[in-house]
Structure formats: C-alpha cells, structure tokens
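Undergrad: predicted coordinates and the sequence they were generated for:
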Amino acid sequence: MVIKTRTNVYQTTYHLVFVTKYRQSIFTTKEQQNALKIYFQQIANNHEIHIITQEIKSDYAHLLVSFPPHYSISQVVKKLKGSSARYWFMNYPETKSKLWKGHLWSSSYFVGTTGNVSTNMISDYIKNQHNKVPNKNTYHNT
C-alpha cells in the first residue's frame, strides 16, 4: 500500500510482536483480546500509524503496521506498548497483580520488515546493475 502525504510518498510495512512480561497469560478472553485491539487502533489513529492487521493471543500481540518515515521503529513501538499498557490497566486493574512489578509488556520486541518483493529478488536486481547500460532517457539532462 503506497501512502502519499504532503511531504512524502512511502510504502513501509513492519511486523511487530510484543509479549507480556514473563509470558504471563493476560488476554485470556475474547473480550480482553478485542479490547486490546481497540486500544491499539485508538493509539494508531492518534499517531499516523496504519494497522493493516493484528492478532492477540493470551500472552502476545502480533501487528502488521505501516507508518510515515519520520517515525522510527522504536518510537512506534514505544507509543503502542506504553499507551496500550496505560489503557489496559485503567480497564483491567486486577491483571496487574499477575505481572512482575506491574509491567504489562516485556521490554523486548520483535520487528521484521515486509515488502512486495523478496530480499533475494532485490539483491539479485542490485547485483545485476553492473551489467546494465544506462539509458540516456532515464536521467535528467544536466
């Protein structure tokens, strides 16, 4: 999905995984899992983050997201994890006692990039550029 803004055009997609502190089963009901999805969506709506899809299990969250290039991955993760924990504990304070020092998320996370073509395809394309003869119509006249 290509997104256009006033200052840039981008197509970035990231797979994020957050796990609960010590992999404690916290989101044990469908109602809790749906609530967390709603919290993530509210946060995303307030910070130019597009959630493409998300799945919540009892002890982790998977999100496929896109966001503008002026945000770093760590900024987006901090927004999603920090704000979701605040929303979560406001609505489910009883779960705090199941967590070490009351932290919802582990301090670590997984991030992977995705794209329309594989890494091997891009690597092959770059390696094959030395065999290409530049087309003078490809470049602007200087």
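TA: Structure received. Residues are numbered from 1 along each chain as shown.

Undergrad: going by C-alpha atoms from here, please, whenever you check contacts or count neighbours.
TA: Fine.

Undergrad: what sits up against stretch 51-67?
TA: 11-20, 23-29, 33-34, 36-37, 41, 44, 48-50 (CA atoms under 8 Å, 6 or more residues apart in numbering).

Undergrad: list the buried ones in it?
TA: Using 16 or more other CA atoms under 10 Å as the test for burial, stretch 51-67 gives 51, 54, 56-67.

Undergrad: excluding chain neighbours, what is closest to residue 66?
TA: Once flanking residues are discounted, residue 66 sits nearest to residue 13: 4.6 Å by CA to CA, 6 or more residues apart in numbering.

Undergrad: just give me the neighbour total for the one you found.
TA: Neighbours of residue 13 under the rule other CA atoms under 10 Å: 19.

Undergrad: try the one 3 residues further on
TA: The local packing of residue 16 (other CA under 10 Å) involves 19 other residues.

Undergrad: and it, that one's in a strand?
TA: Yes - counting by DSSP: H, G, I helix; E, B strand; the rest coil, residue 16 is part of a strand.

Undergrad: skipping adjacent residues, who's closest to it in space?
TA: Using CA to CA, 6+ apart, the closest residue to residue 16 is residue 111 (4.7 Å).

Undergrad: residue 72 is in contact with that neighbour, correct?
TA: No - Residue 111 is beyond contact range of residue 72, at 11.8 Å (criterion: CA atoms under 8 Å).

Undergrad: also this one, for the comparison:
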Amino acid sequence: MDEHIYKRHNKSLLLYHLVFPMKYRREVLTKEIGDSLRLICVGISERYEIQFVEIGYECDHVHFLVQSVPSISVSKLVTLIKSLSARELFKAHPEIKRILWGGNLWTSGYYANTVGQYGNKDVIRKYIENQGKEVEYKKIHGEQLKLWD
C-alpha cells in the first residue's frame, strides 16, 4: 500500500484524503460500528482497485486515506465507498436507521484532497518551472531538483 501501482501503460501513486460527514452530522459511529466499517472497507479493497491506507473516525464523520488508480475518478471513488459502506452498515447495524430517519448514512457532500509522498506544491512547481532550463538552472542553483531518487 501507498507504493506505486504498475499497470501496462502507466505507473501511479494516487493518494487521497477523504472526509465523509454523517447525515445531519448525527453521532452514529461507535467502536462497534467503526470496526464494521473497517471490515467493509477490506471487502471493498478486495473487489475494487482501492486500498484503504488508514481509516479514522469520530462519532459524526470518517477520515480515509485511500490509494487508487487513475481510471477511478475521485467522484467515482467517493460514490463507491459511500454507497457500499452505507448498504453494508445498514445491514449489519439496523439501529442506525433509527438515528438517521431519512435513510441516508452520509451527507451528499465530502472533502477530498490529494496527498503527495514525493513533494509539496512548491517543490513540484519549481521542478516544472525549470524544465528545459537545465543548463541555466545548474549554473545558478547546482543540480536540477529531482522528484524521485
């Protein structure tokens, strides 16, 4: 996990920090429900090209650190995780429906952010700015920035 994924025509390392609030920001998640959610995520990983690097939660929202492949967009990733986890949690814990009278586990919104292992925005910006200026850049700054060793 959180290593490069090699496919026939690409190599990728796509990590996302996703946050899903519970519907109405209700305090739904207990330790038992959180444990069920983790098991459900293991099942999702087995069926889809989605790896859950880390899962953390409080009673009214969940944080995921997820790795996936370029063919799965962020919105598809979110939809898959939300729909499958909601369906399975409602099956395993019918008491959740009493807390959430509308029948939805998650709000319609979410937070998504990319996570970089090899450099932040400023490092990558400088790297890109100096493409094609290698000779001039070396004279001023020494060796060219490298994203990977």
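TA: Right, received. Where do you want to start? Because the structure is a prediction, the values reported are computed rather than measured.

Undergrad: and the TM-score between them?
TA: The TM-score (TM-score structural alignment, normalised by the length of structure 1) is 0.86; 133 aligned residues with a CA RMSD of 1.6 Å.

Undergrad: returning to what we had before: give me the buried positions along the strand or helix carrying the residue nearest to residue 16 of structure 1.
TA: In the assignment (DSSP states H and E), residue 111 of structure 1 maps to strand 110-114. Within strand 110-114 of structure 1, the residues scored as buried using 16+ other CA under 10 Å are residue 111.

Undergrad: against which helices or strands is that strand packed?
TA: strand 13-19 (3 or more CA pairs under 8 Å, 6 or more residues apart in numbering; DSSP states H and E).

Undergrad: 10 Å - rerun?
TA: strand 13-19, strand 60-66, helix 73-91 (3 or more CA pairs under 10 Å, 6 or more residues apart in numbering; DSSP states H and E).

Undergrad: JSON lines for those, including distance to residue 118 of structure 1?
TA: Formatted as JSON lines, these follow (distance: least, CA to CA, whole Å):
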{"stretch": "strand 13-19", "distance to residue 118 of structure 1": "13"}
{"stretch": "strand 60-66", "distance to residue 118 of structure 1": "17"}
{"stretch": "helix 73-91", "distance to residue 118 of structure 1": "21"}
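
Undergrad: ok, which of these comes nearest residue 101 of structure 1?
TA: Nearest to residue 101 of structure 1 among these is helix 73-91 (12.8 Å), distances taken as CA to CA.

Undergrad: list the contacts of the closest one.
TA: Contact partners of helix 73-91 of structure 1, identified using CA atoms under 10 Å, 6 or more residues apart in numbering, comprise 14, 16-19, 32, 35-44, 47-49, 65-67, 72, 92-93, 95-96, 102-111.

Undergrad: ok, of the residues you listed, which come out buried?
TA: The neighbour count (16+ other CA under 10 Å) marks 14, 16-19, 32, 35-37, 39-41, 43-44, 49, 65-67, 103-105, 111 as buried among the contacts of helix 73-91 of structure 1.

Undergrad: hmm, back to that, nearest to residue 6 of structure 1, of the helices and strands packed on strand 110-114 of structure 1?
TA: Residue 6 of structure 1 sits nearest to strand 60-66 of all those, at 16.8 Å, using CA to CA.

Undergrad: so how far does the closest one sit from its counterpart in structure 2?
TA: In the superposition with structure 2, the average deviation recorded for strand 60-66 of structure 1 is 0.8 Å (mean CA distance after the TM-score superposition for structure 1).

Undergrad: okay, that strand sits on what stretch of structure 2?
TA: Mapped onto structure 2 using TM-score structural alignment, strand 60-66 of structure 1 spans residues 61-67.

Undergrad: what sits against residue 139 of structure 2?
TA: Residues counted as contacts of residue 139 of structure 2 (CA under 10 Å, 6+ apart): none.

Undergrad: rewinding a little: which of the helices and strands packed on strand 110-114 of structure 1 sits closest to residue 116 of structure 1?
TA: Judged by CA to CA, the one of these that comes nearest to residue 116 of structure 1 is strand 13-19, at 9.7 Å.
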